[in-house]
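Undergrad: What follows is a predicted protein model with its sequence.
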Amino acid sequence: MKFTVLIPVLAAAAFNSQAFTLTSNDIQEGSRMADTFAFQGFGCTGENLSPQLSWKDAPKSTKSFAITAYDPDAPTGSGWWHWVALDIPSSTNSVKQGASGHLKQVREMENDYGAIGFGGACPPKGHGMHRYQFTVWALPSEKLALPENPSNALIGYMLNANALDKATLTATYVSE
């Protein structure tokens, strides 16, 4: 008898659960990003603006968020980190276009160009299409525990080890 009562309760819980999602007014899943979001330098002539991002349905126990932008197709053997923003307050559910460098109470880390904040898309000419994975991470603490001057690989490891959930939007870019 307990079994028949339990099934509807579990089914209702699964039916009502919402997935943590990430959307953008500026970039779309699987589509080429505009030059607005390309790097200015390294042979690229973009505007180097971070895209608008919005997220919803984070786990209830979320205490902070992080945003990363990562290119797994970079010819480095380890990808390329375009943006790492940490300790975003849990009351935040979006960032505006060009927000990098203007985010209050947020710790923006050095990208793989060697600058703090967002560094736009810039695959090597002739290298073909690259994917840019924009991920928002829901975290269980207000600050991610990291040593002084951590590498982006260590940050990525700590995000994966600590995340309650994550939502990713993958856009593309080709240098012409």
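TA: Arrived safely. Numbers count the residues shown, from 1 in each chain.
Undergrad: contacts, neighbours, all on C-alpha from now
TA: Will do.
Undergrad: Name the next helix or strand downstream of the longest helix out of those in the chain, please.
TA: In the chain, assigned by DSSP state H, the helix with the most residues is helix 2-16. Reading on from helix 2-16 to the C-terminus, the next helix or strand found by DSSP states H and E is strand 21-23.
Undergrad: Second structure follows, compare the two:
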Amino acid sequence: MSLDRAEAPDPYDLLPPVPSFTVTSADLQDGRPLDELFAHPSAGGKNVSPQLAWSGFPDETRGFVVTCFDPDAPTGSGFWHWVLVNLPATVTELPRGVDPLPGGAFCVRNDYGERNYGGSAPPPGDRPHRYVFAVHAIDVDKLDVGPDATPAYVGFNLAFHTLARATIRPIFQS
């Protein structure tokens, strides 16, 4: 049974606009269902992070942050599935199931309370949820955040350091 509520806004529509660049994936497509491989075990998945590659970002890019957010989660504040910070500017691709993380990058806790990728797991029978995978090109080598930062605090810091952003938005329904 679908929860009766309005669709949440896209999170990046609420922030000041920034230029975009290109993100591609062998595993994800805009508006297409995620494979269960990338879903959370509670939804029958394997919790594997998808492959992502990006190009066309600004020349002055000094680092990247990769995030995955579900604005449709029935929480009032969405659900953070992945917040990977401080990727070096030389990293322009993450393989499927990335481990270890390259170049001193780390994950802050997602909304499952874990410091890794946490796959999709909307409530059973709910409408399809959107998963906004974003690569943020930043103007600093590293955001001034540690592994105990919250996703909201990372987002706050991104607001001041994002040069450009690339997104891909698959969907998933349990």
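TA: Sure thing, it's come through. All figures in this text were calculated on a predicted structure; none of them were measured in a lab.
Undergrad: Give me the contacts around the longest helix of structure 1.
TA: Applying Cα atoms under 8 Å, 6 or more residues apart in numbering, helix 2-16 of structure 1 turns out to have no external contacts.
Undergrad: Run through the residues that contact residue 162 of structure 1.
TA: 139, 140.
Undergrad: for the nearest residue to residue 73 of structure 1 once chain neighbours are set aside, what are its contacts?
TA: Using Cα to Cα, 6 or more residues apart in numbering and skipping the chain neighbours, the partner closest in space to residue 73 of structure 1 is residue 130 (5.5 Å). By Cα under 8 Å, 6+ apart, residue 130 of structure 1 lies in contact with 71, 72, 73, 74, 123, 172, 173, 174.
Undergrad: contacting residues for the spatially most central residue of structure 1?
TA: Centroid check for structure 1 by Cα atoms, centre = their mean gives residue 135 as the closest residue, at 2.4 Å. For residue 135 of structure 1, the contact set (Cα under 8 Å, 6+ apart) comprises 22, 67, 68, 69, 166, 167, 168, 169.
Undergrad: filter the residues you listed to the buried ones?
TA: By neighbour count, with 16 or more other Cα atoms under 10 Å, the contacts of residue 135 of structure 1 hold 22, 67, 68, 69, 166, 167, 168, 169 as buried.
Undergrad: Mean deviation, the strand ranked longest in structure 2 versus structure 1?
TA: What stands out as the longest strand in structure 2, according to DSSP state E, is strand 79-88. Compared with structure 1 after the fit, strand 79-88 of structure 2 shows a mean deviation of 0.4 Å (mean Cα distance after the TM-score superposition for structure 1).
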